[in-house]
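A.B. asks: how would this look folded up:
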Amino acid sequence: RAQGCCWHPRHRGCAGPVLLALTRGRGGRTWRLADTCAACAAATSNTAVVPDTLLGPHAADRTSAPAPASTSPSAFHEQLRVREMLTYLATALPQFASPAARLLALQCALRADSRGHVRLPAGLLRGMRLHGRRELWEELAHAGWLELPDPRPAHLTVRLLDPAVLDQAPGRSARHRAAHWAMHSTPLTLPSAAPSALQLTALVLAVHTCAQARHSADLEILARLCGHSCHQTEALLDRLVAARTLTAWHHHRETDEVIWHLPWPQPTATPRAPARPRPGRLR
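C.D. replies: Okay, the predicted model is just below:
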């Protein structure tokens, strides 16, 4: 990444890292890549920062990325893939796209093959509480992101229209694991009956959660990935505290940073060994 000064008034004259940002214009018909800082990218509408890829030449040397809270060896890669896909969807989908449509688009994008075709079993959609929600498909079709599928077959098949999902890497098996992780994003998993807005907010927090005790992200980034305003995101964070998914959160207005705290893991109860029968007294 190059270094340079930033035009944003809050960062005027700074020498921070310059990021590569992708801006969508004219309803998705034009796209523009530009070098800018994180504050400038957050202040520009229809803009998302292009994340570093795991397939780059220096991927093996990357040590600055935080490790996820999970101890699974592949959890970090799955977490990172979901985070990259949420960043992509924040620009590819309209800002007014509903949380349920974003969760559905996430599963479609991660499960698509090289031709953009996705086969979703009815059981998967029922588990997400999205089965029979034709309005979500119409919402994504109206945005020009996919073709409206036929909802009658048991296995719903849909074709994505965005060419950006055709050249994904790594392979489908790795992306399927990431899609499964997105549905069970430990340690911020919510019941499937929870509202889609809460589920999406918890997922966005999960992809920014690391193994350290301090979990934080920029409020503008959280709001953009959720498709909400900053005030809506703060209200949803309060609801996650009320649901005991978070213990607390705080917004540092000077830096626009949100810090959240997770509940302490409950110790696993050790099953007691059955009492041994005492030997009877010999007569």
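
A.B. asks: please make it C-alpha for all contacts and neighbour counts, starting now.
C.D. replies: Will do.

A.B. asks: show residues contacting the helix ranked longest in the chain.
C.D. replies: Assignment by DSSP state H gives helix 75-92 as the longest helix of the chain. Helix 75-92 is contacted by residues 22-24, 28, 46-51, 67-68, 70, 102, 105-106, 109-110, 145, 174-175, 177-179, 181-182, 204, 206-208, 224-227 when judged by Cα atoms under 8 Å, 6 or more residues apart in numbering.

A.B. asks: let's compare: structure for the following, please.
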Amino acid sequence: MRLHPACPTTPRAWTVELRPHTGGLVLVCRQCPHTSGQITATTARAAALAHLARHARSNLLPSHLRICQCHERGCHWHPRHRGCAGPIRLLLKRERGGRLWRLADACSACAAATAQAAVVPDTVLAHVPLHPTTARRRRRRPKGPGEQTRVREILSYLAAALPASTSAAARLLALQCALRMNTKMHVRLPNGVLRSLRLNAVQDPWSELEHARWLRITPATAANEVVVELLDAALLGQAPARPDRMRAADWALRASSSSTARTTGPLPQLASAYLAAHADPQAGSGLSELDQIGRACGVPLAELPALLDQLAATGLLSSWQACPDSGDLHWTLVYRERPSNE
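C.D. replies: The predicted model follows:
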């Protein structure tokens, strides 16, 4: 059981609400009573997430001073669970169909029990200079976490940022776009990447992401690529430099296209990437909550056993076991299917 210190001077919990207004919507922040502004429906989600990100960046605290804000408020943000425990994470929660967004520190136990929520990695909120000073040329070394960690963090973020009804095909595209975008939030996706994802036989996932107001397709300058502009401003805060994120995008592409997953459809591909991103790179074993897998893949919990059986039958999983009491899933990947981190 976690022992909670005294509440810090600035509680790390922020809430914004999107309210109807003549001609559009108005963004109301409970911590900024005098700074509400009118926005359009197209930019509402991005504006809300960007506003919350600014609060988090301007109220940084060392990890040993951060406490579970959910517990401080009586844990009414989620159903009852076994107790407050685990490291403190930054949790993004969506309520009322996207009309209310909350960003707050929460322990791992509360985060796992909260519906329509996902952990926001600390690297997403870190400041990155867009125009670094010119320095002597030297061989570049990767910065921050490895490819597997970056993919895991973006999957967690997209679980909250995208509508729950988003298909697996659209989520695969969103993952690649989020990792490959430049500082102007533009993405050039070569047709070779799209062929590797094997999405030409499914319903147009681009239109689905456009309808969700997550991206906008722009005219391409070449015939062998698709160019889009992302509308989720919170993605601009990604700490890893673009070359490192491009390496993570390639890692995710190999993970989702391994073996026969690409021949069985987008959902097995997405699940394969999730399981690989959350598995030990050496042993191939992994542990995660069932509801988190369901949110990240956009699949109901009742359909997860059939999906996992399908992955095992096609040779992607060596074994899997779900614990109904704790809601945890244990799995082991087949060794030859794990993408390399090197």
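
A.B. asks: what about the longest helix of the first structure, how far off from the second structure?
C.D. replies: Compared with the second structure after fitting, helix 75-92 of the first structure deviates on average by 1.6 Å (mean Cα distance after the TM-score superposition for the first structure).

A.B. asks: in that helix, what's buried?
C.D. replies: By neighbour count with 16 or more other Cα atoms under 10 Å, helix 75-92 of the first structure contains the buried residues 75-92.

A.B. asks: so the helix or strand just after it aligns onto which residues of the second structure?
C.D. replies: Downstream of helix 75-92 of the first structure, the first helix or strand assigned by DSSP states H and E is helix 99-111. Aligning helix 99-111 of the first structure against the second structure (TM-score structural alignment) gives residues 168-180.

A.B. asks: and the closest residue to D122 of the second structure other than its chain neighbours, helix, strand or coil?
C.D. replies: Counting by Cα to Cα, 6 or more residues apart in numbering, D122 of the second structure lies nearest to L90, which is 7.5 Å off, once chain neighbours are set aside. Classification of L90 of the second structure by DSSP: H, G, I helix; E, B strand; the rest coil places it in strand.

A.B. asks: L90 of the second structure -> the first structure?
C.D. replies: Using TM-score structural alignment, L90 of the second structure pairs with L20 in the first structure.

A.B. asks: residues in contact with that match?
C.D. replies: Neighbouring residues of L20 of the first structure by Cα under 8 Å, 6+ apart: L33, A34, D35, T36, V49, V50.

A.B. asks: rerun at 6 Å
C.D. replies: L20 of the first structure makes contacts with A34, D35, V49, V50, as judged by Cα atoms under 6 Å, 6 or more residues apart in numbering.

A.B. asks: for S98 of the first structure, state which of the residues you listed is nearest.
C.D. replies: Minimum separation from S98 of the first structure among the contacts of L20 of the first structure (Cα to Cα) is found for V49, which lies at 21.1 Å.

A.B. asks: how close does the aligned partner of that closest one in the second structure sit to G146 of the second structure?
C.D. replies: Under the alignment (TM-score structural alignment), V49 of the first structure maps onto V119 of the second structure. As judged by Cα to Cα, to the nearest Å, V119 of the second structure and G146 of the second structure stand 18 Å apart.

A.B. asks: and for T260 of the second structure?
C.D. replies: 26 Å.

A.B. asks: show me where the stretch 201-342 of the second structure has its strands.
C.D. replies: 215-218, 225-230, 285-289, 317-323, 328-333 (DSSP state E, counting those that start in this stretch).
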